[in-house]
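Visitor: I need the structure of the sequence given here:
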Amino acid sequence: MSKKKLKKKRTLNYADVIVSFLVISIIGLIIIPLPAIALDILIVINLAVAINILLITLFTRSVLEFTTFPTLLLITTMFKLGLNMSSTRLILTAGNGGNVIAAFANVVAGSNYIVGIILFVIIMVVQLVVVTNGAGRVSEVSARFTLDAMPGKQMAIDSDLNSGLINEEQARNRRKDLQREADFYGSMDGASKFVKGDAIASIMITLINLIAGTIIFTMKGDLSIADALAQFGKLSIGDGLVSAIPSLLISIASGIIVTRSDNNSSFGLDIASDAVRYPVLFRIVGVILLVLSIVPGFPFLPFLFIGIGMFVASMFIKQTEQKTAIRRKEEEQKLALKRKKKEQEEDESVSSFQVEPIAIEIGYGLISLVDSTVDNSLMSRIVAIRKQTARELGILVHPVRIRDNLYLESNDYSIKIRGNEVGAGQIYADKLMIISPDDEPFPFKGIPTKEPAFGIDAMWIDQKDKEAAEIQGFTIIEPLTVIATHLKEIIFGNAPELLGRQEVQKLLEGIKEQNNVVIDELIPEILRLGEVEKVLQNLLEEKIPINDLATILETLADYGSVTKDTEVLTEYVRQALRRTIAAKYADEQKSIKVVTIHPKVEELITQSIQKTATGSYPVLKPDSVNQILEALNKIQQELTLKNIEFVVLTSPKIRLAFRKLISFNFPNMSILSLNEVPNEISIETVGTINV
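Guide: Next up is the predicted model:
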């Protein structure tokens, strides 16, 4: 561990010790009598802490930046009550509350303690009725809405993860933040009761100081009733004010933090942005004030000056907006010129009239989604998908070409591979797609549709219905996520077509520094580059990642001198990658549920395999094929109803032939051979194919 980390760890340990000591010391305030000077210092500290907490809430951009606030609210409340008890002890025993209490009583109440009582009561009413009740209600509603919306937000996180927009760590952090947000609002719902109880206790303590002090010092004969009421009236009000003002500040802070929405800016910047959004409002207010300035009985100068000030502010805001708009337009023109120049350069190259490996064509209504100047654009999503494809499948996907197509409808898009359309859909840039988790009907006025990647029933709704959809548990998907998920599924489903000799050569060059010996031995002495390409395509055809190129090349080097049959070589490679393959289908108990093939059926398929120029195929009678397919379909339906995921397990000699036999009817069914299941993985048979 580095010195910097050790130092940071020691600092955190010291912080824990200091905080623990301070919390325990609060109890000491109740038990141990304090001198007047110590009480003055602690009262000032209490006021400083309250001001600091209020300022922190003004500068926080999200409640997640101040999740300790509910606990801090309890600690500050107990600290203030401890100070109340210490000041009460000092007032009732010595008839003196210290310099700070006396200063508040003299400055705020003056010579009339009745005025001080009225001010104290007003502060308590504002705190209890206005601030604390409002903050408590907001906390309660926010907690309920946050908990109700958690399932929808969790699904949105899973959707972003599946589309490649975020990685596993980012998804984990978002789930953690979501839980912290729910915990915060739940804690604030209860913590607001501390403030209300604190205000009630302050009123009672103030009354005790006034009544008990007057009785004690009158009975002792030190003061007359009138003098005692005057002295303890001022002391009680001073003590009440030094506790009420920090309490009010913290109540305001709690109200601010629970009413804040998650933004990327502080409260001050949000207020400034909202206030100057419509400068015409300043002129309207200015006109109203100028009219009021000439109304008989109203003071002329204040209304006149402030009205003129509103006009000046409106003009200043308008000029600033015009300058910003001009600057933005100039930047857009520069970007357009650069883009046009780049397109002209591309048009002059041979590649300009060649089809791209993969491309997206969009209608004119979706052009705003491709704005590269925006952080969250289709371009950034595609970059994330390419990275995810490289990480999960091990292939390098070409940059995806995006262009507008005037022949498409405004909200349509088309995904093409080598110039041929392989997927299409329709999205609305200003709407949101919702999917029902339980196939329930949609209680919204929207546009019924199908989710293009998986064909699930969905609906496009307006942005204003988002919150209602979240509360009702619908999965909400943004337009960019819809097209990004579709693109990802297209890439994963057509990965073999996207892997050519050029891409294989780049993969080999990328690992040559660490695996130069096996590459030099394999290509071209044992196998040609095209033969290696065919093996990799065969693996991708069955969704087997090729990111363990070292093992693949080692296996090809071992068996490539024995056979040049790429199908046989692929089976050897699959056996070498058995742990990678089995891990895709094994559960947490390291077990795979399999459907086996009856020996009679295996023997039938074995005898029917015929070798052709394009590979090995089983040649069976139509009746036999139909019986096998019907048996497999029956087993699949039974296991699907039981929610059991399975693979078909065969002997190595018929695995490939059986896959070709059922691939048309069951394209997504996984077929493994016994040699592809490592010893540490257990096998659980859930069915047998028999005819």
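
Visitor: hey, let's count contacts and neighbours off CA atoms from now on
Guide: Noted.

Visitor: how about the residue nearest the centre of the chain, what does it touch?
Guide: In the chain, the residue lying closest to the centroid (CA atoms, centre = their mean) is R174, at 4.0 Å. The contact partners of R174, by CA atoms under 8 Å, 6 or more residues apart in numbering, come to I157.

Visitor: now do 10 Å
Guide: By CA atoms under 10 Å, 6 or more residues apart in numbering, the contact set of R174 is K153, Q154, I157, I166, E168, R180.

Visitor: Can you tell me which of the residues you listed are buried?
Guide: Buried members of the contacts of R174, scored by 16 or more other CA atoms under 10 Å, are K153, Q154, I157, I166.

Visitor: Second chain to compare with the first, below:
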Amino acid sequence: MKGIGKAAVPIGVVSIVLMLVVPLPAALLDLLLGLNITASLLILLVAMQIKKPLDFAVFPSLLLVATLFRLSLNVSSTRLVLTDGYAGKVIEAFGHFVIGGSLVVGLVIFLILTIVQFVVITNGAGRVAEVGARFTLDAMPGKQMAIDADLNAGLINEAQARKRRHEVTAEADFYGSMDGASKFVKGDAIAGIIVTLVNLIGGFAIGVMQRSMEPGEAVSTFSLLTVGDGLVSMIPALLMSTATGIIVTRSATEGDMGTDLLAQLGRFKQPVRIAGGAAIAMCLIPGLPKLPFLVIGAGFLIVATRMSETPEVDEDAEAAAAAGDDEPTPDSPEAIVEKMRVDPLELEVAFDLVDLVDPARGGDLLDRVKALRRKVAMDTGLVIPLVRTRDNLDLPGSQYVIWLNGVPAAKGISPAGTILAIGDNLDGLPGKATREPVFGLAAKWVPVELQRQAEMAGATVVDRSSVITTHLAEVVRQNAADLLGREDVRLLVEMVRRTHPVVVEELTPTLLTLGEVQRVLHALLEEGVSIRDLVRIFEALSVRAKTSADLDGLVEAARAALGSAISHPYVTPDERLHVFTLDPGFEQRLLESIRQSDAGMVLALDAAGIDALVNGCSGLLEDAERSGLSPVLVCSPQVRAALARLMRQVLPRLPVISYAEVSRTAQIESLGVVSGAVAIR
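Guide: Next comes the predicted model:
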């Protein structure tokens, strides 16, 4: 069917164009006129059955083709009428039987149909299409923002968001097309009037001047056929105009027009009863026929008695009552279990910070927290759970607390009516001195009115919501591994399965269980490695797991697969990677001291060796940080796992990478060498 339609539509359009210049026999014209009327009726019925305008999105183009088809039939019928004085049985029937063979009656009917189509339906539909197109285009940004908000909140996935955006764009395109297509209907009505007038004059002139007919005979032969031709064309045009009006005035509902009409008109019996009584009361007016009004009034009253009135439903009250019925009692097991549930991530705010989370008061903290989930996912590959935000009256004023798995992970303050100015030269500004919660920089809470003065003093100004959001983001990044649950791993695996099913089928559950995959991803996140490239990680795990399921070996295999992507975050904008290295002799000593334990590979060094390692790295790191640099410690792959495990305990801000993970494009700049005795600068 699809292939037939693909070929039939272009052929049909070309045939319509040919009809404008190629004469048609009367029998074929009868067939095409019948097709025109039937197709217009079909389009009208389809327009009444759709639930929303986009269900008939092809209508603007179809309207153009139907209009062109109707005009081509006008040209063909005009050619037959003026040349042969006969244009088939259809036009002859409309010219003699429908209007009774009277030219005056035909012209009056034609004029009435033209007024109905042109003045009433076409103008109204054109205006509605114009307003609908304008309002739809104006509403597009808001609809797009609502879709983005739902996506950031996790209420819909990327595929659903893409579908909704497509629907919004398609709706705007449709109403824009309908605004232009309504001009086809208006132009068709004008063309029908002009063609009929021209044919009347031309037919009369041909009959009298060329064929030497009497005026009456010329009118009977040509003018009646011309009016019949106009009526034949006007009826499909009227049907199409009506379909256009129905399409542009149709709002999205759950049912078709007939269902909605009966449901909404028959919702209340009182108006039907009053209408029936009013019809019967019309019988009291002298001179009016009583039987028609009695029949109509009685019919309405009978219908009213059979109607079951639908009571008006308060949806808000009904929803509240349903929620109350579903809510368990305070002492029920369900309520106790709900209270026991520990949320992975919570944000508690004091009573005077509620304005930050209340959209009605201009608060945008919730929107920023939703956007944070997307940013963290892009940076770390971890989709963090929804952040439960609530107020706590027991908290001191201006304070907020970030909870991680039921335990306070961080806290801070955000005084109302202030902004955070970060900088060193803040002595001239009034306010409360503090420390920026993420990097520990010197800062001061100053009144909002002094924002301009703080900026002129060279301070970096941050609003209250940004302070909380930045603090929350840092807590999430530092504890990303603890937020990765078994269910989260399952969702990540299913995500990879949709695009790379073979990779997942080879890895789990054949080689590794879901729990073992979770341990590997947990270890990567614990060292600050993004797990966004799950395909390469899973492929490396599949190869390694065939020989050993040792955790450290699996982690190192995954890191080797990621390669320079691990060191890329530490590369400066000018493509430099600042590194510390180990003295070869000291590195060999570390390699020989590696022992396997329940926690993985560890360094079994004596106290002196540990002190030399830690003090050497600490001294070099402090020197680098004073220069504003963020270095990494580079070592051989065999030592890296054990050394990184030690550094996470004593010097967590120093990343440890292997030589295989060093960026291939960055320029390596050594900041020192750590030996067993002292750091060599």
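
Visitor: Can you calculate the TM-score here?
Guide: Here the TM-score for the pair of chains, by TM-score structural alignment, normalised by the length of structure 2, is 0.61; 544 aligned residues with a CA RMSD of 6.1 Å.

Visitor: before we move on, the earlier item: ok, so of the buried ones among the contacts of R174 of structure 1, who is nearest A230 of structure 1?
Guide: Distances from A230 of structure 1 to the buried ones among the contacts of R174 of structure 1, taken as CA to CA, are shortest for K153 (60.7 Å).

Visitor: thought R390 of structure 2 was touching L345?
Guide: No - contact criterion CA atoms under 10 Å: R390 of structure 2 and L345 do not qualify, at 11.5 Å.

Visitor: Between those two, tell me which one has more neighbours.
Guide: Shown here are R390 of structure 2 and L345; by other CA atoms under 10 Å, L345 has more neighbours (23 against 14).

Visitor: Who are the contact partners of that one?
Guide: 384-389, 402-409, 472, 475-476, 483.

Visitor: run the last query once more with 7 Å
Guide: With contact set as CA atoms under 7 Å, 6 or more residues apart in numbering, L345 of structure 2 has these partners: P385, V387, R388, W403, L404, N405.

Visitor: Overlap in contacts, R390 and L345 of structure 2.
Guide: Residues touching both R390 of structure 2 and L345 (CA under 7 Å, 6+ apart): none.

Visitor: so how far is A39 of structure 2 from D256 of structure 2?
Guide: The gap separating D256 of structure 2 from A39 of structure 2 is 20 Å, by CA to CA, to the nearest Å.

Visitor: mean distance, the longest helix seen in structure 1 to its aligned residues in structure 2?
Guide: In structure 1, with assignment by DSSP state H, the single longest helix is helix 168-219. Superposed on structure 2, helix 168-219 of structure 1 shows a mean distance to its aligned partners of 2.5 Å (mean CA distance after the TM-score superposition for structure 1).

Visitor: picking that back up, what is the equivalent residue in structure 2 for the residue nearest to the centre of structure 1?
Guide: Alignment note (TM-score structural alignment): R174 of structure 1 maps to R164 of structure 2.

Visitor: Distance of that match relative to A371 of structure 2?
Guide: In this view, R164 of structure 2 and A371 of structure 2 are 19 Å apart by CA to CA.

Visitor: Tell me where structure 1 has strands.
Guide: For structure 1, the strands defined by DSSP state E occupy 358-362, 401-404, 412-417, 420-426, 431-435, 447-450, 457-462, 475-477, 591-597, 609-612, 615-618, 647-650, 671-673, 682-689.

Visitor: Between strand 591-597 and the last one, find me the angle.
Guide: Between the axes of strand 682-689 of structure 1 and strand 591-597, defined by axes from the mean of the first three to the mean of the last three CA atoms, to 10 degrees, the angle is 30 degrees.

Visitor: Done for today, thanks.
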